[in-house]
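[1] compute the structure for the input listed below.
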Amino acid sequence: MQQINGKIAFGGIAIGKIKEVFKENNVVRRVKIDDTQAEISRFRAAKNQATEELKALYDKAVKEVGEANAAIFEVHQMMLEDEDYLDSIRNIIVAQSVNAEFAVATTGDNFARMFADMDDDYMKERAADVKDISERVIRILSRKEETVHAADEEKYIIAADDLAPSETIQLERERVLAFVTRQGSTNSHTAILARTMNIPALVSAAIPKEVNGKYAIIDGFKGILILDPEEEILKEYEKKQQNEKKRQELLQQLKGKPTVTKDGKEIKLYANIGEVKDLGAVLQNDAAGIGLFRSEFLYLQSDHFPTEEEQFQAYKTVAEVMAGKKVIIRTLDIGADKQIDYFGLDREDNPALGYRAVRICLNRPEIFKTQLRALLRASMFGNISIMVPMIASVWEVKKVKEIMEEVKAELSAEGLPYKEVEFGVMIETPAAVMIADDLAKEVDFFSIGTNDLTQYTLAIDRQNAKLDRFYDSHHPAVLKMIQMVIDSAHEEGIWAGICGELGADLTLTETFVKMGIDELSVSPAMVLPVRNKIINA
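    Purely as a prediction, here's the structure:
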């Protein structure tokens, strides 16, 4: 028996055989060619096929894990269109009269080294991405089929050096008990996908060689991989697995019960969703409403600016299905990290700090007005609230309100009915925290986006594996900021909630209740576990 520690990507217990996944080592040979233009055409065709594959992966990911987690596949598409990358490949083919495979491999290696040597942590992370897209193009040029792991009937634990997001999203959930990798970060795209797909997972574990076929246990709660467990240990974990199953069944008994603490304080417990098809999970898990509806999926899934009517039908459906329960819809939140061709956004080195969300909406009011018209019209069919992301200044809020009044006047003039809706903002920047008392005078509620707030407060890229030891979502500064926002809200008589991942952190639920939080919005699967914590708080 051997016990190996790893970093927890997602909790849970899995017991079964290991299937080792080996990445095929594509040996690329340098071949002299005579017709360089024909070779460039061959590369262009392979690049176009790679783009189509990435689009298909994005569509699959959007359906299974939501648009935010699918965005990495759009980044890969964008990198495939990078002119510097393409020019390097074409130049190597022409200047050296060599095959496209060699040109792509050489360019991929050069660009990966260039990114890895950069000081900027965000750019360092792009080294793995450029290698991934290059390997995809080489595979197509070599006419090899893409490997999809875990496609047979047996269930097993996947072990690998690392899994790219494209490999993770293609895992058949019904066949995979868990996965464990030798490399990776707990905040990588792959780890986030594992959490969204509810697959127990460990990363950065020192897995020995030749583990294929070995019986193993993954303890995603403690961050442990146990190889060849002794009989006694196996029985212990089988019992733990059964207890966890019973715990989940007990949580189902909380359905229909009010989310009230022992001292009588009611907490609004809502769900976060990415699109209309997620409504079933919201109702199944008995959420009191929707605390975050990510409206950008309508734009990301379209090849044109969604019309007012298209948006209206989507928002109307959500409002009707929720039958009077609160539905908080976040206005458009895209940027250079979520490239949409028809928006014509320039590439940015650090999109998290760039042209995104409300900044786009205020610069391009015609897009924003179309969305606001659809939202206000849909308000007639349910209990809709409007929430604006990435606020950093009071003037931004006032300008949004001004535009909303213009839209209301237009609708009234056209005889189109609408209701007055609750209007709120997301608190995601330290600037918004520090002026929360002023912002509270302008809105009806705050919703704290803890993912970005933590990242901006600590000045840490949460997807950088080297910074895992420094990234602390429980950092006193973050918790103090949350308290400041709640206090500022209550002083002005408005409510404050949390819609980031921290809202589902069961170790902080009691802390948030003591802080005076009014609302928590979590993934549908976490509604009942959080309710259990609250009613026992």
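
[2] contacts, neighbours, all on C-alpha from now
    Noted.

[3] if I look at the closest residue to Ile427 other than its chain neighbours, how far off is Glu519?
    Of all residues not flanking Ile427 in the chain, Ile448 sits nearest, at 4.6 Å (Cα to Cα, 6 or more residues apart in numbering). From Ile448 over to Glu519 the distance is 10 Å, taken as Cα to Cα, to the nearest Å.

[4] same question, Ala105
    Per Cα to Cα, Ala105 is found 51 Å from Glu519.

[5] same thing with Pro389?
    On the measure of Cα to Cα, Pro389 and Glu519 end up 17 Å apart.

[6] show the contacting residues for Glu320.
    Glu320 makes contact with Phe381, Gly382 under the criterion Cα atoms under 8 Å, 6 or more residues apart in numbering.

[7] same thing but 10 Å
    Ala378, Ser379, Met380, Phe381, Gly382, Asn383 (Cα atoms under 10 Å, 6 or more residues apart in numbering).

[8] next one: Leu298
    Contacts of Leu298 by Cα under 10 Å, 6+ apart are Glu67, Gly274, Glu275, Val276, His304, Phe305, Pro306, Thr307, Glu310, Gln311, Ala314, Leu332.

[9] how far away from the center of its chain is the helix or strand where it lies?
    Per DSSP states H and E, Leu298 falls inside helix 297-300. Taking Cα atoms, centre = their mean, to the nearest Å, one finds the center of helix 297-300 at 14 Å from the center of the full chain.

[10] following up with a second sequence; could you model it the same way so I can compare the two?
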Amino acid sequence: MKVYEGKSIFKGIAIGKIFFYQKGTQQVKRVKINDVEAEKKRYEAANAKAIEQLEALHAKAVKEVGEANAAVFEVHMMMLEDDDYVSSIRNMIETQQVNAEFAIASTGDNFSEMFSQMDDEYFKARAADVKDISDRLIAVLSQRESVGDMGEEPVIVVADDLAPSETVQMDKEKLLAFVTRYGSANSHTAILARTMNIPALIGVEIEEEWNGHMAIVDGKNAKLYIDPDEETLEKLRTEQQKDIEARELLSLLKGKEDVTADGKHIKLYANIAGVADVANVLANDAAGIGLFRSEFLYLEAQDYPDEETQFLAYKRVAENMAGRKVVVRTLDIGADKQVDYFNLDKEENPAMGYRAIRICLDRPKIFKTQLRALIRASAYGEIAIMYPMIISVEEVRKIKEIVEEVKTELTKQGIAYGSFEQGIMIETPAAVVMSDELAKEVDFFSIGTNDLTQYTLAMDRQNMKLDSMYDPHHPAILRMIQKTIENGHKEGCWVGICGELGADTTLTETFLKMGVDELSVSPSFVLPIRKIIRETSVQE
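    Below is the predicted model of the structure:
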């Protein structure tokens, strides 16, 4: 038996044989061509075919992992049609009279190298995307499949790396787990693994000779066992069975109240990115939606989504939730969420730059369009509106003025709307310090622990080099959460947590004892958190 360590992406246990996955790559040769126009047509046909494949992958991913996680394939489609990328390929075919495969491979290498050298982590991540779309085009031109046959039996897939398209195309009934040499915890493929509940390890020194060998992926302890002995096999089979039984027991909690052992009621809500995610919320029995990331309506569009498009999306979610609260965060783009048609300038430090509410207040027309849609949707369910990246009382008052303008306009036009709460994200140290004053202006606070942690610790949460130092459990973060809860309650605000820490089961009891009113988590975490809530006595 040999034991290898890696970094865990999803903490499950998988036992089975290894399938060593090799990409269907081949040497791309430079070939001089005589008919330039014919070669450009070959490229254009391949491009159209690649887009067709990505559309099919997107549809498949939406069903399996939801709209938010499927968005990567829309990004790939946009990249295939990017003017700079297309022009480079066409120009190379024309001026150098080379075959389309060589022009695509060269352009892909050039763009990938360019992105990887950038300081911005978002653009660094695009290096893998441009490589993926280039490989897809070359695969279409050479008429070969991009994903190999995994066989008939369920397997643990081992590979140097996996592109999102490869992960989605794999038969989930046959995919027990995956192990890769490369990749990051924030990559699209890692996000897909977590969404699909597939045990996964990255950063493992893999070997091709493992193909066909029995293995165990222990996501809990970030270990890979090759040819495990009987004792290890039996021990981890027992652990695996405990996990299965625990999930079955959790299903019995559906329909139960979110109330502590000593009677304190907690709002246990779910985070979503789009209309399609509501099914997951209902399946996991969340009491409401604590974070509807409305920016995905913008990220998935080719141009600014109009009022009617947004209204129909918000209305549908409100109706589907049938009277349960739906907290919609207003547009939060910038930093790692870039939208081409916003024409945002490149910034040295985008996480601290022109983003979220700063864009909305600077471009009131865009903001008012969204507010009109949201306020109209309040007539169809319990909508609450939440504003991100707040740092001052003045910002909140300005927002409330715009909201009143919108309400006045709708009333004059005879357009119905209901009552709605207004709240803010607490995700900057400034908002924590000012929370006593901010609480007088709004109905609720929702603590965004992801940004609050990076701003408080002065650490980029997407910088892999800082992983070992990045500590969301830092006492300073917990003190800030406590201070926010206390100041909110003094002024009658309910206070929730919608960041990643909300789903951290090691802190659930701590948050309950701090007095938090609401926790909003990924749908799959609702039942595990409910179990802890019902077993916790706040007084003790």
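
[11] picking up where we left off before, nearest to Ile93 of structure 1, of the contacts of Leu298 of structure 1?
    Closest approach between the contacts of Leu298 of structure 1 and Ile93 of structure 1, by Cα to Cα: His304, at 35.6 Å.

[12] give the contact list for the closest one.
    His304 of structure 1 is in contact with Leu298, Ile340, Asp341, Tyr342, Phe343, counting by Cα under 10 Å, 6+ apart.

[13] include distance to Asp120 of structure 1 when you put the residues you listed into a markdown table, please.
    Formatted as a markdown table, the contacts of His304 of structure 1 follow (distance: Cα to Cα, whole Å):
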| residue | distance to Asp120 of structure 1 |
| --- | --- |
| Leu298 | 32 |
| Ile340 | 25 |
| Asp341 | 26 |
| Tyr342 | 29 |
| Phe343 | 27 |
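
[14] and which of the contacts of Leu298 of structure 1 is nearest Lys131 of structure 1?
    Glu67 (23.2 Å).

[15] quick one, what contacts the residue sitting nearest the centre point of structure 1?
    Against the mean C-alpha coordinate of structure 1, by Cα atoms, centre = their mean, the closest residue is Asn69 at 3.1 Å. Contacts for Asn69 of structure 1 (Cα under 10 Å, 6+ apart) come out as Tyr58, Ala61, Val62, Pro165, His189, Thr190, Ile192, Leu193, Thr196.

[16] next step: these restricted to helices.
    The helices, defined by DSSP state H, take in Tyr58, Ala61, Val62, Pro165, His189, Thr190, Ile192, Leu193, Thr196 from those.

[17] which strand is the longest one in structure 1?
    Taking DSSP state E as the criterion, structure 1 has its longest strand at strand 13-21.

[18] so it matches what in structure 2?
    Aligned using TM-score structural alignment, strand 13-21 of structure 1 spans residues 13-21 in structure 2.

[19] same deal with stretch 504-524 of structure 1?
    With TM-score structural alignment as the criterion, stretch 504-524 of structure 1 aligns to 503-523.

[20] determine how far the last residue of that stretch lies from the first.
    By Cα to Cα, one end of stretch 503-523 of structure 2 lies 10 Å from the other end.

[21] hang on, the earlier thing: out of the contacts of Glu320 of structure 1, which are inside helices?
    Under the assignment DSSP H, those contribute Ala378 to helices.

[22] doesn't Ala216 of structure 1 fall inside a strand?
    Yes - counting by DSSP: H, G, I helix; E, B strand; the rest coil, Ala216 of structure 1 is located in a strand.

[23] ignoring the adjacent residues along the chain, who's closest to it?
    Per Cα to Cα, 6+ apart, closest to Ala216 of structure 1 is Leu227, 4.6 Å.

[24] wait, doesn't the one you found sit right on Glu210?
    No - with contact defined as Cα atoms under 10 Å, Leu227 of structure 1 and Glu210 do not form a contacting pair (11.4 Å).

[25] quick revisit: which helices and strands sit right next to the longest strand of structure 1?
    Identification of packing neighbours for strand 13-21 of structure 1 by 3 or more Cα pairs under 10 Å, 6 or more residues apart in numbering; DSSP states H and E yields strand 156-160, strand 176-181, strand 215-219, strand 224-227, helix 231-252.
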